[in-house]
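Undergrad: here are the coordinates; sequence isn't available:
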């Protein structure tokens, strides 16, 4: 995560929720431009309800690692466990993921605890070392369990600074051993004036329920696709589909405008697609997380997105493309609980009343002001 956004989220976590809402009420109406994205009729049958949340305690020595930066989550239905990935770039501990046990009580109570951790390993079986001259460790941002093989697919944002490293989609065993790396589309590769912005690359990853297709999502637009969202205009980012190990389709995803205008020009004020989870039939729950640093505000919204009818932009520009449709299901400002920096989403086990559980995880940026939250929602009509 870029430094400006991390600072904004940390400051936002320190402010009272009521004060944040009153600031939004006083905003200039022009600061909150509506989305131009067409809605999907299927949303009429879906509802999301906030159930509750808990925190995972901060620890500087959980099985030899520093706990924090949890940026992606995936439920392993076969083994009834969750995988959670840290975006620590081997700075505090080698790049890694955790396993967790999460339970949702009948009254909406949530319990969560880490049960183990494994490092992500390189081809030679070694751990990823810290940043050094000419070398950039991975920036893990999302994780998904293959429901057929049990392997873990994880995305790396890459690096665009003094060191250049393309974003990556990698496969590991449940023990962390490297299996392979998938090819990425040419559009996602770093080149002069093209490719992803720094720390705004691959952020989300999900399998379809049958495991036949994998989707990976860019957080924000590619350089060639235009500027990031502002308070007056949204933007288009890209979601790529893999069938087998090859990318075979890509869709434009419409990001909302910023919910609030910065007081001053600030490149770190933006809205991005922080994760997604496939529901099947070309539909997804998507997480849009926005921050306006100089207003000390963040906003997290969950949408139903639909790729049916969208233009395949795998080998073309976004000009004239029909984007994915989407409909707002839940603005987390409207829930009764304080919500921090949500970066991961997964479908959990079915609830006793037949609804599907949706589990979110927040990234605390290794900042004492913030928390690692586990948030439970209930999805009906899916």
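TA: Nice, I can see it. Computed from a predicted structure; not experimentally measured.

Undergrad: alpha carbons only for contacts and neighbour counts from here, please
TA: Noted.

Undergrad: helix or strand for residue 114, which one?
TA: Element membership for residue 114 (DSSP states H and E) is strand 110-119.

Undergrad: what lies in contact with the next helix or strand after that strand?
TA: Using DSSP H and E, the helix or strand that follows strand 110-119 in sequence is strand 140-145. Residues outside strand 140-145 that contact it (Cα atoms under 8 Å, 6 or more residues apart in numbering) are 71-76, 83-89, 95, 151-157, 202-207, 275, 344.

Undergrad: structure two is appended below for comparative analysis:
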């Protein structure tokens, strides 16, 4: 989601230098600690303000690991890039569109076991299944209440930002970015779908996630044990971004799909969450910011993917959405997260 109106765009082709700080095994993790649970290995600005095959490489809102080990990076301007997992260099780009050929506000991405792409657009909102070539295969149902007003109770640019398949691939989960009208402003809904024997997805349970005041949820990713990594993010003009990483557990949460208004009522168990790190507490590693930030490492972080394991930690990759704005940066940050 674009956090503020972009008044000017830039298509400069110069790439910012990749940060040369790389973590050695144990000492680097300790020296690069963001918290007891999270450390940062390095960051890369290599794709900032670049183009590939005539397409601007930026506006990145989601990441996924493809079946061949490469990275898929989703632009909210209706493009899906394939990146080399080691160098981040683009290898392909696929344009996306809805059934009428209209560009998407594409925000969430998950890659299914057969390679099909599940992609959200927060305009309606919607979730569609695409082939690797960008052809629409299917469209998932969305509860009426989660649709943007006046059709539903969702706010514009505040719907399906995060998308993830839970372990085993039978359950798909999407996170709303902001609260529905009528719900508490500090509760956002997580919607699930269950895979049928025929391979289609039908509506499943819905959960209440307690978000920090003033923040929204731009991304959610499943962990190998069925819990969730959740990003919470906000922006304050003149101050910069707030980005926090939480571990969340929906497994004992109340199914809220039949509750019209969530206002903190008794009897509703929300998703339990535990703060893993405030990204502002990470070492900056020499990063520079083009606008005020509490930590120059910070930007409009919007995408996240678990890329593997390193001992007892998950390797987690973050990316920021530069909104094609001269004062923002497309930045990849490499974390190690102990859950």
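TA: Perfect, thanks for sending it. This one's a predicted model, so the numbers in the text were calculated from it and none came from an experiment.

Undergrad: just give the TM-score of the two.
TA: TM-score for the superposed chains, counting by TM-score structural alignment, normalised by the length of the second structure: 0.80, backed by 290 aligned residues with a Cα RMSD of 2.1 Å.

Undergrad: so which of the contacts of strand 140-145 of the first structure belong to strands?
TA: Judged by DSSP state E, the subset of these located in strands is 71-76, 83-86, 152-156, 202-207, 275, 344.

Undergrad: what count of nearby residues applies to residue 68 of the second structure?
TA: Residues near residue 68 of the second structure, counting by other Cα atoms under 10 Å, number 8.

Undergrad: equivalent analysis for residue 236 of the second structure, please.
TA: Other residues within reach of residue 236 of the second structure, judged by other Cα under 10 Å, total 12.

Undergrad: and it, what's its match in the first structure?
TA: Counting by TM-score structural alignment, residue 236 of the second structure lines up with residue 292 in the first structure.

Undergrad: distance of that match from residue 332 of the first structure?
TA: 16 Å (Cα to Cα, to the nearest Å).

Undergrad: next, residue 20 of the first structure: secondary structure please.
TA: With DSSP: H, G, I helix; E, B strand; the rest coil as the basis, residue 20 of the first structure sits in helix.

Undergrad: what's the neighbour count on it?
TA: Residue 20 of the first structure, neighbours per other Cα under 10 Å, totals 17.

Undergrad: cool, residue 222 of the second structure as well?
TA: Residues near residue 222 of the second structure, counting by other Cα under 10 Å, number 22.

Undergrad: next: residue 309 of the first structure.
TA: Applying other Cα under 10 Å, we find 12 residues neighbouring residue 309 of the first structure.

Undergrad: residue in the second structure matching it?
TA: So, by TM-score structural alignment, residue 309 of the first structure is matched to residue 252.

Undergrad: who's in contact with that match?
TA: By Cα under 8 Å, 6+ apart, residue 252 of the second structure lies in contact with 269, 271.

Undergrad: A strand includes it, no?
TA: No: Residue 252 of the second structure is assigned coil when assessed by three-state DSSP, not a strand.

Undergrad: so where's the longest helix in the first structure?
TA: Of all the segments of type helix in the first structure, defined by DSSP state H, the longest one is helix 3-14.

Undergrad: so for that helix, what gets flagged as buried?
TA: By 16 or more other Cα atoms under 10 Å, the buried positions in helix 3-14 of the first structure come out as 4-13.

Undergrad: repeat that for stretch 77-97 of the second structure.
TA: Of the residues in stretch 77-97 of the second structure, 77-83, 85, 88, 90, 93, 95-97 count as buried by neighbour count, 16+ other Cα under 10 Å.

Undergrad: which members of those are the farthest-apart pair?
TA: The largest separation in the buried residues of stretch 77-97 of the second structure, counting by Cα to Cα, is between 85 and 97 at 25.5 Å.

Undergrad: ok, now which ones touch the residue nearest to the spatial centre of the second structure?
TA: The centroid of the second structure falls nearest to residue 219 when counting by Cα atoms, centre = their mean (2.9 Å). By Cα under 8 Å, 6+ apart, the contact set of residue 219 of the second structure is 62, 108, 161-163, 175, 230-232, 302-304.

Undergrad: again, only this time at 10 Å
TA: Residues in contact with residue 219 of the second structure (Cα atoms under 10 Å, 6 or more residues apart in numbering) are 61-63, 107-109, 160-164, 174-177, 229-233, 245, 301-305, 318.

Undergrad: can you check residue 84 of the first structure too?
TA: 69-75, 96-100, 114, 117, 141-144, 344, 361.

Undergrad: same thing with residue 251 of the second structure?
TA: 207, 226-227, 271-272.

Undergrad: the second structure: helices as residue ranges?
TA: Here the second structure has its helices, by DSSP H, at 26-31.

Undergrad: tabulate the buried residues of helix 3-14 of the first structure (TSV), appending distance to residue 175 of the first structure.
TA: What follows is the buried residues of helix 3-14 of the first structure, written out as TSV (distance: Cα to Cα, whole Å):
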residue	distance to residue 175 of the first structure
4	34
5	32
6	30
7	33
8	35
9	32
10	33
11	36
12	36
13	34
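
Undergrad: so which of the buried residues of stretch 77-97 of the second structure is the closest to residue 145 of the second structure?
TA: residue 97 (24.2 Å).
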